[in-house]
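*Asks:* Using only what follows, build the 3D model:
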Amino acid sequence: MSWLKNYFSKMRGGGNSSPHPIHWRNALCSWLGGFIGIGLLGWLGTYTDFTEQDGTFIIGSFGATAVLLYGSPSAPFSQPRYVLGGHIIGALVGVTCAKYVVAPLWLLAALAVSVSIVLMYLTKTTHPPGGATALTAIIGSHKIHELGYWYVLHPVIESLILLLLIALLINNLSPLRRYPHYWY
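*Replies:* The predicted structure follows:
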């Protein structure tokens, strides 16, 4: 019975408040990075033959990556190794499942995300939006499926290079920030 009490006591949390200080310069850099990063991807997407719904330069997981890169650039999951590794692994796993596994959509989705999690963990590249990149390869439109493994290069790697470049330029504008903390 004491193990059950101990188990539920963990859910109370360990601290009294959030340890993150708020400063207007950081908020401005976060806004600027998010606006330029996602705006650039959206603008580049208008020059492809895909529809806006396909959004080949913008996939949903990049919104979460933008929050990490520009809103929490010091977080481990925001460092380039994790950003690149997590998305690339997620994209590769998602495309592989979509191409070679015959199963209902719900099972493909669960398989792609869970295998991505394990591979990211084992390679020390856990980036939570990478699971959404795997999921997008499964639930994406017919045009996304037609890309096959090209999905890994375009939109994933191309877009990530742009987002990381913006993160390098914008995050280092503030004297209170430094990005990245490490590359590998």
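
*Asks:* Please make it C-alpha for all contacts and neighbour counts, starting now.
*Replies:* Will do.

*Asks:* Okay, and residue 8 sits in which element?
*Replies:* helix 2-9 (DSSP states H and E).

*Asks:* in that helix, what counts as buried?
*Replies:* Buried residues in helix 2-9, counting neighbours by 16 or more other C-alpha atoms under 10 Å, are absent.

*Asks:* what packs against that helix?
*Replies:* Under the contact criterion of 3 or more C-alpha pairs under 8 Å, 6 or more residues apart in numbering; DSSP states H and E, helix 2-9 touches no helix or strand at all.

*Asks:* Would you do the same for the sequence below? I want to compare the two.
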Amino acid sequence: MSKAPPRSSWNVITAATAAAVIGLVALVAVGKATGQVLLIPPLAASAALVYGAPALPLAQPRSVVGGQLLSAVTGFVVLAVAGSSVWSAAVAGGLALGVMMIARTPHSPAAATAVIVAATAPDVLVFLPLLALASVILVAVGVAASRVKAQAAYPAYWW
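*Replies:* A predicted model of the protein is given here:
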């Protein structure tokens, strides 16, 4: 017998999937409207947590927004110290975990954001506000989706 958790109901699966599509399409729409890229791979993973596992600490707004921003800042610090390389990207991803743990903002997808920053060296003044906006959009869609479906309210806590 499998020790895997039971499958969610079709209503929960449908609602989570619809919220994920809406949240990620919203990032693309805002990105197109602003001429910037908001949809980066770690945010798709964030969406999976917010909409698929909304009760987890990793999915709470504090962790989604705080974890993403702290990890990006960690990536920028590593970038400033060590430059852009696969080595510095690996260090940034690892350090991001420690920073998030210290700040009590665990969000595993955010470690990948630190890696992306150190590997690609985006403009900090563009990247950070866009990342904050994208993270808030994902959380807002999560809040809206929880009001529509008959599930436990998201978020479990804000801060």
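
*Asks:* Now the TM-score, please.
*Replies:* After superposition, the two chains reach a TM-score of 0.90 (TM-score structural alignment, normalised by the length of the second structure), with 159 aligned residues with a C-alpha RMSD of 1.9 Å.

*Asks:* circling back to that earlier point, read off where the following helix or strand past the helix holding residue 8 of the first structure ends up in the second structure.
*Replies:* Next helix or strand after helix 2-9 of the first structure toward the C-terminus (DSSP H and E): helix 24-45. Aligning helix 24-45 of the first structure against the second structure (TM-score structural alignment) gives residues 10-31.

*Asks:* ok, average deviation of that stretch from the first structure?
*Replies:* On superposition with the first structure, the average gap between stretch 10-31 of the second structure and its aligned counterparts reaches 1.0 Å (mean C-alpha distance after the TM-score superposition for the first structure).

*Asks:* Now do that stretch: distance to the chain's middle.
*Replies:* Between the centre of stretch 10-31 of the second structure and the centre of its chain there are 14 Å (C-alpha atoms, centre = their mean, to the nearest Å).

*Asks:* same thing with stretch 40-48 of the first structure?
*Replies:* Offset of stretch 40-48 of the first structure from its chain centre (C-alpha atoms, centre = their mean): 19 Å.

*Asks:* Need the residue closest to the centroid of the first structure.
*Replies:* Nearest residue to the geometric centre of the first structure (C-alpha atoms, centre = their mean): residue 129, 3.1 Å.

*Asks:* measure it to residue 62 of the first structure for me?
*Replies:* 7 Å (C-alpha to C-alpha, to the nearest Å).

*Asks:* got it, and residue 30 of the first structure?
*Replies:* Taken as C-alpha to C-alpha, the span from residue 30 of the first structure to residue 62 of the first structure is 15 Å.

*Asks:* Report the buried residues of the match of helix 24-45 of the first structure.
*Replies:* By neighbour count with 16+ other C-alpha under 10 Å, stretch 10-31 of the second structure contains the buried residues 12, 15-17, 19-20, 22-24, 26-31.

*Asks:* Is there a neighbour count for residue 184 of the first structure? I'd like the number.
*Replies:* As a burial measure, residue 184 of the first structure scores 10 neighbours (other C-alpha atoms under 10 Å).
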